[in-house]
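In: Quick one, fold the following:
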Amino acid sequence: MSQVIARTRIQDIDALRGFALLGILIVNITFAASGFPIHLAQDPAYDSWLDHTVHWLSSALVDMKFYLLFSFLFGYSFQLQMEAAQRAGAAFRPRMLRRLGGLFVLGALHGVFLITGDILSVYAIIGLVLLAMRRVSDRTALTVAAGIYAYLFVTLGAASLFVDTTQFMDPTTALAAAQETTANLAGSFSDVIGEHVRALPTYGLSLLTVQGPTTLAAFLIGMVVGRRRLLKNLSGNEAVLRLLQLIGFTVGIAGGAYYASAGGNSNTCAVLISVLTAPFLSAAYGATLLRLMHTDRGGDVRRLLVPAGRMALSNYLGQSVATMLLFTGVGFGLVGQVSPLETLGLAVGIFVLQVLLSHVWLSSFHYGPVEGALRAVTNWTAPRWRAQAA
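Out: Model (predicted):
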């Protein structure tokens, strides 16, 4: 019985991770489908009410939410891996350093060759901080996480009050830059790589100011939740899950609506509100899925998502391969030719295909293709995908 409960607990985490992959793809695909988002410009070719509605809904309900859920799960899994190493009598620090090194290499290659921006290299760098803090008390970890959000409240709040960001955002210049980026993405492989490299400073600024700090906060919260076994033996009827839904959806949707209506990333105050409220909506999404998966019919949802979550790294990289082939000149060259609604439909289609392929792959192999390679680096052993259980 205990083995069944433990397996269900692990499947809950894998299913949450699989669900987070969909949200991440919905955000990332917009940067592959057009050169306009990275320059915070509106594509004049898609200016209808439907285009604006899709963009608004994505900004309100998806942007800046799902990487937090993914980061929380990274921190949670970090704690599980540390406990597994202790049970096996293995040295955790060198194993994790090798794992983070592997992630960094994958992330660097990913961000240069496949897509604008990357989260794996960020995880690797911030993972070093998490590794250094692995023995801090729960109180210290949560205090640091709260301090990060306090820091962002002060810095982004001061920027919104005292810095005129409009002087850095000339619409004509942004439009020209967006058109140039779109043309480069439609070009040769070297043109695409050049565009990815040119975007690194812009992406790096976002990481330093917002995404990096909030990722660390989510790591720490996930680690504490893992320590306290708060996701263990869930029934789906816990009052805390209902509370997370009530507060999370109320605060998160209100904040997301303001963020979307106020101009998104082009408005510092809107970014501040999103940073402060996005964790609530992320928590509400997670709580809703956990409650759903513990209903009679919701078990099917868990079984559907688990393989995608078990192969999250392979699927994350696979999403970038798919979008590169669809949108850049390396493949079909659809960049700038797909509406927001069509882009959303493609994201859902890619994810559905990945779910199906994940089921097929794991019917023969114990690990995803990239997971097996990273596991070999972590354990310093020969790559092995087919386990005895396969």
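
In: contacts and neighbour counts: CA atoms only from here.
Out: Will do.

In: what does stretch 291-302 rub up against?
Out: 11, 12, 15, 234, 235, 236, 237, 241 (CA atoms under 8 Å, 6 or more residues apart in numbering).

In: and which of those residues is nearest to residue 304?
Out: For these, the closest approach to residue 304 (CA to CA) belongs to residue 15, at 8.0 Å.

In: Now do the contacts for that closest one.
Out: Contact criterion CA under 8 Å, 6+ apart gives 302, 303, 304, 305, 306, 307, 308, 309 as the residues in contact with residue 15.

In: Would you check that the third one makes contact with residue 357?
Out: No. Taking contacts as CA atoms under 8 Å, residue 304 lies outside contact range of residue 357: 11.4 Å.

In: related to what we said a few turns ago, name the member of the contacts of residue 15 with the most neighbours.
Out: Most neighbours among those, by other CA atoms under 10 Å: residue 308, with 31 neighbours.

In: List the buried residues in the helix or strand hosting residue 214.
Out: Assignment of secondary structure by DSSP states H and E places residue 214 within helix 212-227. When burial is assessed from 16 or more other CA atoms under 10 Å, helix 212-227 yields the following buried residues: 212-226.

In: these two touch, right, residue 85 and residue 92?
Out: Yes. Contact between residue 85 and residue 92 holds when scored by CA under 8 Å: they sit 5.7 Å apart.

In: Here is the second sequence; please produce its structure so I can put it next to the first one:
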Amino acid sequence: MNADPAAEDRPAAPPAPASFAPVADRQRIVALDVVRGFALLGIFLMNIEWFNRPIATMGEGLPRDATGLDWLAGWFIAYFVAGKFWTIFSLLFGMGFAVMLVRAEQAGRPFVRVYLRRILALAVFGAAHFIFLWDGDILFSYAVGALGLLIVLWGRPRWILLGVAVLVGLGFIPGASDFFGVAAGLAIMGLLGLYLRGQGLLRWKGLDMPWFSVIVMGVGLALSVAAAVLWLLPDGPTEPRGPLSVFGPLLLVVGWLSWKYHQPESLRSLRMAVAIYIFGGLGMTLGGVLQFLTPDPLAVAEAAAAAAPAASAPAVAPSAAASSAQVAKKTPQQRVEEIRADRKKRDEERQRDKAEQVKTFSSGPYLDAVELRARHFPEKAAGDAGFAVVLVGMFLLGSWFVRSGVMQDTEKHLAFFRKLAWVALPAGIGMGLVAACIAVSHTPGDRHDGWNIAHGLLMLGNLPACLGYVGLVVTLLHSRGFLSRIRVLAPLGRMALTNYLMQSLICSLFFYGYGLGHWGMPRSQQVLFVAVVYAAQVAFSHWWLARFNYGPMEWLWRGFTYRQVPQMRIDKAAGPAAAQAV
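Out: Predicted coordinates for the structure are as follows:
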């Protein structure tokens, strides 16, 4: 449900211009435009479902009432498309970041200030997109992730610590608990920056250990001890046992690996990028396994309540201290009622959210839809602080593709891309198909349907599948014959931001009640709808870029970023200006 808006993806052109000026069309990395245009198809196939179904049901997998072609279309997109294409766009975003940085370094120009304006513009686009068009936006998430990347690469420890302290303080304000999540996200960014840039070592008994490794292993040890204590306490809370039991040992392993493979420094960003993604997917998978193998906390509480002796009236009046202790300690039956009440509350909230979304988007007026999305935007913004950690990893991986020179000369590295297509793609899709054998649907609250195991495996497979799709597109681009015509997608990719927002505009007007009201279109028909609109976008992009240097939104974005008005119409005498140099 996402798109990387046309990143700056041209190689550095020596000598670098002294001021922001258009560069020649031949200097574009055509492969990136083609990959971006291809990815827009996957993005559209994935997003269109959530213009016809409440986003509140996103964690439920395939609809249980889907049959025939609708089930087949949903299954194919879930395991061959979903999760693979937002990762592609995240890679492209990281590549654009690296190209901008390289050019700024070569030209001796300031980078961070310009890039902050770029992030601000993207955040505004994303917020407006979320509130006024569709609540599946990812542009704002990219802006938060890009800000996190700047913190990782250049953030100063004292300011990061001060920011964390302020955010934690704000979290104690009634109704402002989301600040705790933002504080955690900022703290993780600071920790990643310590791994990437830290040079200090803890020297103890002949061991030289990086401070990042010390901190991570310390946290992992603390979580592991806490998990052990909770498992040993019969009356202790049961819900935290699983997460602590998974992430404690995982952090211990991460800390040890970061110590063992701390050098060379040149490989840290690549190792960290891959580790971030694997950590998330592995944590989800192992958590699902533990959840599947352990009893439901409600069943445990009910068994304890059934085994507890019936309470009898005391023969003598208890002392004040004993009475206070009795009140403080909950009985087994009270714990049962507490768990039931909490689950009932969460279920009612889910059902209420689903019903509100269906009513608002299927038949409600436009202002009601705007009000609903605006009400949910603060929650989305806070959640992006956690998602930004994954995005930072993807951005760094994309940056490596540029820094290593792989994307600068794709033909020279064609063997590498073929290997991605023939090895990484089958491996990634294969992991998803294994996940499909475990579970394709989920009932919220069901701990033993295997859904979290399947979802974790699917997430782990998305990264190699994403890289495999990139390799496949590059391989086709350099092939001879008909398949090389995939380059027809390049103009679509050059206008990715415009086309991404256009897809949302078209879908909102076609499916929502305040438009044509076709909410609930069957999944198989959605595929046909995507094919028609996508083909029209390819044609429109060719037509537009034959007359103009930029897509409309790209023009606006660049103008704000560079504080100049880019030349929109092509100068027929001088030829097209493909992009603004950075």
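
In: Please state their TM-score.
Out: Once superposed, the chains reach a TM-score of 0.88 (TM-score structural alignment, normalised by the length of the first structure), with 385 aligned residues with a CA RMSD of 3.2 Å.

In: Which members of the contacts of stretch 291-302 of the first structure are classed as buried?
Out: With neighbours counted using 16+ other CA under 10 Å, the contacts of stretch 291-302 of the first structure contain these buried positions: 11, 12, 15, 234, 236, 241.

In: pretty sure the second one is in contact with residue 286, am I right?
Out: In other words, residue 12 of the first structure. No. Between residue 12 of the first structure and residue 286 no contact is recorded; they are 10.0 Å apart, counting by CA under 8 Å.

In: all strands of the second structure, in order?
Out: If you assign secondary structure with DSSP state E, the strands in the second structure sit at 22-24, 201-204, 207-210, 577-580.

In: Find the residue at the geometric middle of the first structure.
Out: residue 67 (2.9 Å; CA atoms, centre = their mean).

In: To which residue of the second structure is that residue aligned?
Out: Residue 67 of the first structure maps onto residue 86 in the second structure when the alignment is built from TM-score structural alignment.

In: Check residue 118 of the first structure too.
Out: Counting by TM-score structural alignment, the partner of residue 118 of the first structure is residue 137.

In: distance of its match from residue 128 of the second structure?
Out: Using CA to CA, to the nearest Å, residue 137 of the second structure is found at 9 Å from residue 128 of the second structure.

In: between the two, which one's more packed in?
Out: Each of residue 137 of the second structure and residue 128 has its neighbours counted (other CA under 10 Å); residue 137 has more, 24 against 16.

In: Does that one touch residue 129 like I think?
Out: Yes. The pair formed by residue 137 of the second structure and residue 129 meets the contact definition of CA under 8 Å, at 6.5 Å.

In: Overlap in contacts, those two.
Out: Here residue 137 of the second structure and residue 129 have no joint contacts, going by CA under 8 Å, 6+ apart.

In: coming back round to it: neighbour count winner among residue 85 and residue 92 of the first structure?
Out: Comparing residue 85 of the first structure with residue 92 by neighbour count (other CA under 10 Å), the higher total belongs to residue 92, at 18 against 15.

In: Distance from stretch 41-52 of the first structure to the middle of the chain?
Out: Stretch 41-52 of the first structure sits 25 Å away from the centroid of its parent chain (CA atoms, centre = their mean, to the nearest Å).

In: what does that stretch rub up against?
Out: 36, 171, 174, 175, 178, 339, 340, 341.

In: Alignment lookup: residue 256 of the first structure to the second structure.
Out: Counting by TM-score structural alignment, which is the criterion used here, residue 256 of the first structure corresponds to residue 432 in the second structure.

In: Thank you, goodbye.
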